[in-house]
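**Student:** please work out how this folds:
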Amino acid sequence: MKNYRKNKWPGLLLLLLLWQAGVGAQIAIESDVYAGAIWRHTPKLTTETAGIRWGQELSVRFQTDGRRDWHQWHRYPAFGVSLLHMRLGEGSHGDAFALLPQLSVPVFRWGRFAAFFRLGTGLARVSDPYDYFKNPEQNAIGSHWNNITQFRLGGEFRFDDHLRVNAGVSLTHFSDGGAALPNYGINLPSAYTGLVWSPHPIRESDFLPAAGSKKVVRHFGTIGQAGLARIEYAVFDGPGYPVWCTSVAGYYRFNRVNRALLGIDHEFNRAVFEYGQQAAFFENEAAARKGATRLALFAADEFLFGSIGVQLQMGFYIGDGFNQLVFKKQYSKLSTRYYFPAMFKTPLQAFTGITLKAHAFTAEYISGNIGLAF
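**Tutor:** Reported below is the predicted structural model:
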């Protein structure tokens, strides 16, 4: 239970997407079956990966209809929340049960067929995490409570106004973000298929056009944020250490729902500072403080869905003497933000959010953030 408070926030934040969809959105019920395999993304993984893994999902979807301008600007996306079960296997941490808020953005529509990209992030409970006494051989997951992040690409065919069939591929990731070691994470590529039933369907001809313009008058701006994560480091069942995170970036708005960012990330990893001194990796405290500092340049793209922002980021470390004991020279981040209304009759907006940072396919931390955009 020690990681529940931290890992619940990705799901709670994305649940705001359901509110953003509007009360009048059309509701659909979706049921899917998954078949996949655990990906051995690192040779350090001792969790069993052989064999097919099965899963089931039951979802409620809310189809936007254009009552807000950004519905049309994003081609009328759908929001939903899923109950998901994945059978990971006896040698692979048992079972995973998840609450998964998700967003489906249409790639294209053609007659009765539509293709969607879906992103979801939420809270998962894994039945058999690593335990020094009870389960020492499985090292992908270190705690019961974890973040689940899923990417899904698929198509949907409409038989009639009420019934549709879908199929596609997905990548599902389970991790506690380093809050408890070991944390190599589970990456589960899968194929899926399912049925969607709509009791009160909405047709594309019912979609409302946007009343305003997608274009923006002010293209350039700045965004800054500060965050905090908690991680274990090097030692299983060891103490937790804070990671302090700050960033500042300039952005260019292509339109009212998309902007590109260039910026600088700064972190201070207390775990590296303490561990590096105890292991005599650094000559003195000043060297340890510099080596435990992460300095990086990044590029990002943020998609705006009303008050919700979803940002994809890639970065690389810079600076001589900084960034010691990093996993790789490059990293990625997935961030979800909730923007509060603009303040003082200016473009200034406060926000809160959550970030998952990873090196390749292994998560380093999950941080909570606050910031300002203007």
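**Student:** only C-alpha atoms from now on, for both contacts and neighbour counts.
**Tutor:** Will do.
**Student:** checking residue 12 next. Helix, strand or coil?
**Tutor:** Secondary structure state of residue 12, per DSSP: H, G, I helix; E, B strand; the rest coil, is helix.
**Student:** list the contacts for it?
**Tutor:** residue 122 (Cα atoms under 8 Å, 6 or more residues apart in numbering).
**Student:** do the same with residue 185
**Tutor:** Residue 185 touches 140, 141, 173, 174, 175, 176, 361, 362, 363, counting by Cα under 8 Å, 6+ apart.
**Student:** I have a second one here; can you model it like the first so I can compare?
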Amino acid sequence: MKKILFLIPFFMLQCCLFGQNIKRLGLEGSYGFIIPHSRELKPLSQTNPLGINLHYQNLNSSLKNWKNCNCFHYMGLQISYHNFGNPEVLGSATSLTGTFEPIIWQKNKWTFSLLSGLGLSYLNRIYDEVSNPENVFFSSHLSFLIYLTPKIEYSLTQDWGLNASISYNHISNGGQSQPNKGINYPMGSLGLVRYFQRKIFPIYEKDKISRNWMYYFESGFSTREGKDGREPNISVVFGTIKPLSSINGIGGGLELNKDFSLEVNENRIEALIPAPYIAHHFIFGKIDFSQRMAFYTHKPMGYNDYVLYQRYVLGYKLLNHLTLGIGLKAHGHIAEHMDLRIGWKF
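**Tutor:** Got it, this is the predicted structure:
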């Protein structure tokens, strides 16, 4: 988990290198529901989470910062409290996340943006085989929170705005302890925004996007609980991307995964898991968020009953070719583990 923690300030570093032109503070109230992504979770998914979010953001309108994303974007910190409506079993989550929010569309007083966040949650009620055996959503007090939030805002005055959003939230411990079904809960929110500094955006021309196929090599590393303690889990990826627009691309490739925590009968080659995949990419300058759908062509006996899995990867281009990021592997709504990713684009 410590290997992942440094990525939150890393992705936020760009907002602190230069002077911030626009600063704002937002307060939102949220209401949602829990998705029962397996049969055993249905009895626990009959409540409606309530939440409150406090969000501080900066937008740097310099040309250099614009080129990082090919768009104007906010970066900031959000503190949230979500009560799952079942205090004895599920309790609540108190979270601190780093956020990235590119502006997708703006006209007159209306703004549409796409907020994403990654950070840590403290869960006050977790699984315990004696005192809380029903809670198979999460088993560690400290877990990860990831969310994606389309948001629309209306400017009431120069200093105040009103926004509405729908967020998809996921909390799990990244496979560091079991049980770890993970909790998925969409929420609708209404909020107010107070601007402390607000200026008219300058006009920049977008960089021309190459429509040529690009290729990349990527490797992922994490650890998982095995028979003899924590064991390495390593993956190697060969992939390609074709940009379709300034923010969208498609692609595919092959992932080879070697999980040393899996038991084998004769030799370790049995734990090699090859999986071809197709992918969609949200590309914001140096930031690439890919959603991959992979097909198991081989896996060890007893590993799982799934034919497909998803891999979500958030990467940041450090240099012209070098990328660093994090990945999440999931089967449907069930997260399996998170890992650290390093790649090289050609």
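**Student:** hmm, back to that, now intersect the contacts of residue 185 of the first structure with the strands, please.
**Tutor:** 173, 174, 175, 362, 363 (DSSP state E).
**Student:** please enumerate the strands of the stretch 101-250 of the second structure.
**Tutor:** 110-123, 142-155, 160-172, 183-197, 214-226, 229-243, 248-259 (DSSP state E, counting those that start in this stretch).
**Student:** coming back round to it: for the ones in strands among the contacts of residue 185 of the first structure, which one is nearest residue 230 of the first structure?
**Tutor:** residue 363 (12.6 Å; Cα to Cα).
**Student:** in the second structure, what residue corresponds to the closest one?
**Tutor:** Aligned by TM-score structural alignment, residue 363 of the first structure pairs with residue 335 of the second structure.
**Student:** ok, now which ones touch its match?
**Tutor:** 172, 174, 175, 180, 181, 182, 328, 329.
**Student:** same thing with residue 248 of the second structure?
**Tutor:** Neighbours of residue 248 of the second structure in contact, by Cα under 8 Å, 6+ apart: 280, 281, 282, 283.
**Student:** find the nearest non-adjacent residue to the aligned partner of the second one in the first structure, please.
**Tutor:** This means residue 281 of the second structure. Here residue 281 of the second structure is matched to residue 302 in the first structure, going by TM-score structural alignment. Spatial nearest neighbour of residue 302 of the first structure, chain neighbours left out: residue 311 (4.1 Å); criterion: Cα to Cα, 6 or more residues apart in numbering.
**Student:** distance check, the equivalent of that neighbour over in the second structure against residue 330 of the second structure.
**Tutor:** Using TM-score structural alignment as the criterion, the counterpart of residue 311 of the first structure in the second structure is residue 290. Separation of residue 290 of the second structure from residue 330 of the second structure (Cα to Cα, to the nearest Å): 14 Å.
**Student:** compare the two (neighbour count), which wins?
**Tutor:** More crowded of residue 290 of the second structure and residue 330, by other Cα atoms under 10 Å: residue 290, with 21 against 18.
**Student:** confirm that one sits in a strand?
**Tutor:** Yes. With three-state DSSP as the criterion, residue 290 of the second structure is located in a strand.
**Student:** name the residue closest to the centre of the second structure, please.
**Tutor:** residue 146 (4.3 Å; Cα atoms, centre = their mean).
**Student:** give the aligned equivalent of that residue in the first structure.
**Tutor:** Match for residue 146 of the second structure (TM-score structural alignment): residue 149.
**Student:** ok, residue 111 of the second structure next?
**Tutor:** Using TM-score structural alignment, residue 111 of the second structure lines up with residue 114 in the first structure.
**Student:** which ones among the contacts of residue 248 of the second structure are found in helices?
**Tutor:** Assigned to helices by DSSP state H, none of these qualify.
**Student:** neighbour-wise, which of those residues leads?
**Tutor:** residue 281 (23 neighbours).
**Student:** hmm, that residue is touching residue 290, no?
**Tutor:** Yes. With contact defined as Cα atoms under 8 Å, residue 281 of the second structure counts as touching residue 290 (4.3 Å).
**Student:** residues touching the match of residue 311 of the first structure, list them.
**Tutor:** Residue 290 of the second structure neighbours (Cα under 8 Å, 6+ apart): 279, 280, 281, 282, 312, 313, 314.
**Student:** quickly find the element holding residue 15 of the first structure.
**Tutor:** helix 9-21 (DSSP states H and E).
**Student:** next, the angle strand 113-126 makes with that helix.
**Tutor:** Using axes from the mean of the first three to the mean of the last three Cα atoms, to 10 degrees, the inter-axis angle of helix 9-21 of the first structure relative to strand 113-126 is 140 degrees.
**Student:** what's the angle from helix 9-21 of the first structure to strand 145-158?
**Tutor:** 40 degrees.
**Student:** list the buried residues for helix 9-21 of the first structure?
**Tutor:** Using 16 or more other Cα atoms under 10 Å as the test for burial, helix 9-21 of the first structure gives 9, 10, 11, 12, 13, 14, 15, 17, 18, 20, 21.
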